[in-house]
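Enquirer: coords please:
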Amino acid sequence: MAKTLTATTIALLRAKPTQFAPAAVRTALREWAFNTNRRPEAPRDVPAILRWVERNSLPVSSWEDPEKVDQVLLAIDTRLDGKQAAAWSRKRNRRILNVAMKYAVRRRILRASPLPKGKESTALTKTTNAVATLYCGPRPENAVAMRVEDVTLPVPGADDQWCEPLIHTATLEVGKQWTDTGEIHERRDLKGRAEGETRTVPGHPALTRVYDNRNTRLTKWLNDGIPPVQVAEWAGNSVAVLLTTYARCVDGQLPDLKRRLEAAGGLPEEEPGAG
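Expert: As a prediction, the model looks like this:
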């Protein structure tokens, strides 16, 4: 919201700053003017910058000028380097600006929203989120919040190896200057859901067959001739469990064992006088 409102404010200035660097003006707006929690901590130069912005801001009536509205929309759709922002970023900025306009109408600051009706062209807003459609489909903030105990694993050896992840929280990285706790992340309820509501989704078997890697590793150690006692210690198993589970998988060691027996010597010689 702060980024969108900063771009909007700068687009509606009468002139470009001369006594202040443009970056300093953006920082003063984004980090202090639009962050109510941090306003009392603003550096000494910030009040002067914000007073200049106030003096050079166009009146609210400028929103009735379609050209000014187009100018604002172009500003929030454009990155600082002059290139067009990503589709999801443009969509988000317009949604935030639309909320601000509704607030202004409700407070009778504006008679009606000056923003154009309808949505941005599908060609501009449509995005592809291939990652989200794979496996469980969590949002990144949902995946960050997941813990081991949130996943119900299938019974080992069962035909159905699908798991059931429980998605219950969104942990967003918003920056410590934007949270009440001073932490980088902020925990929230799921997007578009009631408070405390969760959802369970099917997890592809590819997510639950990590144990197969362990089986492969233990079998490889045994096939490489590492003593079972040592393998059991590394694996955290007892020797009995190790041999019961994996001994039948050991293969290909017979030629090596024969060579070791030959190296140890042949049959023992008979003692003199033996019958």
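Enquirer: C-alpha from now on. contacts and neighbour counts both.
Expert: OK.
Enquirer: in stretch 179-186, what counts as buried?
Expert: Neighbour counts using 16 or more other C-alpha atoms under 10 Å place 185-186 of stretch 179-186 among the buried residues.
Enquirer: so Phe20 sits in a helix?
Expert: No: going by DSSP: H, G, I helix; E, B strand; the rest coil, the assignment for Phe20 is coil, not a helix.
Enquirer: where do the helices sit along the stretch 101-250 of the chain?
Expert: Assigned by DSSP state H, counting those that start in this stretch, the helices in the stretch 101-250 of the chain fall at 122-125, 130-133, 140-145, 211-223, 228-235, 239-246.
Enquirer: Nearest to Leu172, out of those?
Expert: Across the helices of the stretch 101-250 of the chain, Leu172 has its closest neighbour in helix 140-145 (5.2 Å, C-alpha to C-alpha).
Enquirer: what does the closest one contact?
Expert: 167-173, 190 (C-alpha atoms under 8 Å, 6 or more residues apart in numbering).
Enquirer: Let's compare: structure for the following, please.
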Amino acid sequence: MTEWSYTVRIWAIRKRPYRKPYQLRWQVGTRPHSESFLTSGLAESRRAQLVTATREGEPFDVESGLPKSMVQKEKDLPWYQHARDYIEMKWDHSPATTRKNLAEAMATVTPIIVKDTRGMADHRLVRRALYSWAFNVKRWDEEPPPDVKEVLAWFERKSLPVSALSEKMLVRRALNACTKRMDGKTSAGSVIARKRAIFHQALGYAVDAEMLAENPMHTLQWKAPEKVDEEVDPECVPDPEMAERLLAGVRAQGARGRHLEAFFGCILYSAARPGETVGLLESDVHLPRRGWGRIMLRESRPRAGRPWTDSGEAHDRKGLKHRSRKAVRPVPIPPRLVALLRWHITAHGVAPDGRLFRTARGGMVQESGYGEVWAAARQEVLTPQEWASKLAKRPYDLRHTAVSTWLSAGVEPQIVAARAGHSVAVLFRVYAKFLRGGEDAANAKISARLGD
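Expert: Below you'll find the predicted structure:
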């Protein structure tokens, strides 16, 4: 930890009979420092720097004896190198999807933090070089293609030092880049917020490394053009009856649809996220012949792509969202899902590793595959007007159906939150519109209790 002091004494330059005869001496706190020079001009110049720093109220590093501005300059790195250091620092403890997000954010801001754009390659090649090579630690030992290698060498030459980000307008330009997609259109609010947060963390890492005195984003007046709306839009959420019709539409899609009916059923009746359902094992489900059963959700298997996972598999393996790696979420499931899963196991069996759902070749269920089946079911079941709307646009909307159904049934919010894998605060924030929708029923219950 750097120790700073404002107690500085600087003495006059003295001449000695040595190879570097002009010696400058000063003291920071109680620690003496000295530096020798060939000429009196060089010695006077350094003394003037130290005197100026004291007059401007800069703290001095007790260890090196230098003012903070000079310490930061010595520690300064090009932004390109700092961004790679930041990615490397985060890499080992980040799931594959987070690694992709880190690389995407750094690939967005790095082309802005350059001395000039002369000689910069096409933006698509720049994107590929930065996202797939510069900021993917797994590929650092590989030899990139010649065109990528040339782009990376260009950024090594042209990248501004991290200290340049003390200029707020440069930070503003980088943040503005976070709001745009590659086609120039405005990104979704959640994407902008994610990139901004990662850029903020990278700047904070520069503060920790003493390349910046403070995080410039703390005092920057900047507002994203798109707000992050965490509340679920009721127009997207099918009611339980519509959801069951969509499951029937899935079943009507042939062998692949019949295999995926229980997959979608787990999302609808247990509020499991698709990534949590992909890796569900037979041993994780309790399916009695009668009554309610139980699903034990232990992990999520999102598809991130082989370049980003430690295993080299397309699907990452990580703990439940916002939970410790060993956390388990038990969810009671209604008899209709119990029956659906029992039928699924009887008709299709399980994969060699015990997974309930798999592709025709035994692999992990792919988002593209189940997405096609869902799109076909949606087109078959919905009216043209409903199909053109946001209603049940994604399989994930079945999870919202589950949670909103529980809430409208009068289940206590803390129980709903626990089953859905939320905190109660997040439940209230995300499902606020559905909670407001129950006001009439709540008022009726209160009136009945009061005898009104």
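Enquirer: Do you know the score for how well these two fit?
Expert: Superposed pair, TM-score by TM-score structural alignment, normalised by the length of the first structure: 0.66. Supporting alignment: 210 aligned residues with a C-alpha RMSD of 3.1 Å.
Enquirer: which one among the contacts of helix 140-145 of the first structure gets closest to Trp221 of the first structure?
Expert: Closest approach to Trp221 of the first structure among those (C-alpha to C-alpha): Ile167, at 37.6 Å.
Enquirer: residues in contact with that closest one?
Expert: 138, 142, 146, 150, 198-201.
Enquirer: so what corresponds to it in the second structure?
Expert: Alignment note: Ile167 of the first structure maps to Leu297 in the second structure; criterion TM-score structural alignment.
Enquirer: Kindly report the same for Phe20 of the first structure.
Expert: By TM-score structural alignment, Phe20 of the first structure lines up with Ala121.
Enquirer: Isn't that match up against Val151?
Expert: Yes: contact criterion C-alpha atoms under 8 Å: Ala121 of the second structure and Val151 qualify, at 6.7 Å.
Enquirer: For the two, indicate the residue with more neighbours.
Expert: Val151 (21 against 15; other C-alpha atoms under 10 Å).
Enquirer: counterpart of the more buried one in the first structure?
Expert: Val151 of the second structure maps onto Ile49 in the first structure when the alignment is built from TM-score structural alignment.
Enquirer: element containing the closest residue to that match other than its chain neighbours?
Expert: Closest residue to Ile49 of the first structure in three dimensions, ignoring its sequence neighbours and counting by C-alpha to C-alpha, 6 or more residues apart in numbering: Val25, at 6.4 Å. Here Val25 of the first structure, judged by DSSP states H and E, is contained in helix 22-27.
Enquirer: so how much does that helix differ from the second structure once superposed?
Expert: Aligned to the second structure and superposed, helix 22-27 of the first structure gives a mean residue distance of 1.4 Å (mean C-alpha distance after the TM-score superposition for the first structure).
Enquirer: Which residue ranges of the stretch 201-350 of the second structure form strands?
Expert: 285-286, 293-297, 329-333 (DSSP state E, counting those that start in this stretch).
Enquirer: Out of these, flag the one nearest Leu130 of the second structure.
Expert: Among the strands of the stretch 201-350 of the second structure, strand 293-297 comes nearest to Leu130 of the second structure, with 36.1 Å by C-alpha to C-alpha.
Enquirer: List the buried residues in that closest one.
Expert: Applying 16+ other C-alpha under 10 Å to strand 293-297 of the second structure flags 293-297 as buried.
Enquirer: what do you get for stretch 199-207 of the second structure?
Expert: Residues 199-200, 202-207 are the ones in stretch 199-207 of the second structure that count as buried (16+ other C-alpha under 10 Å).
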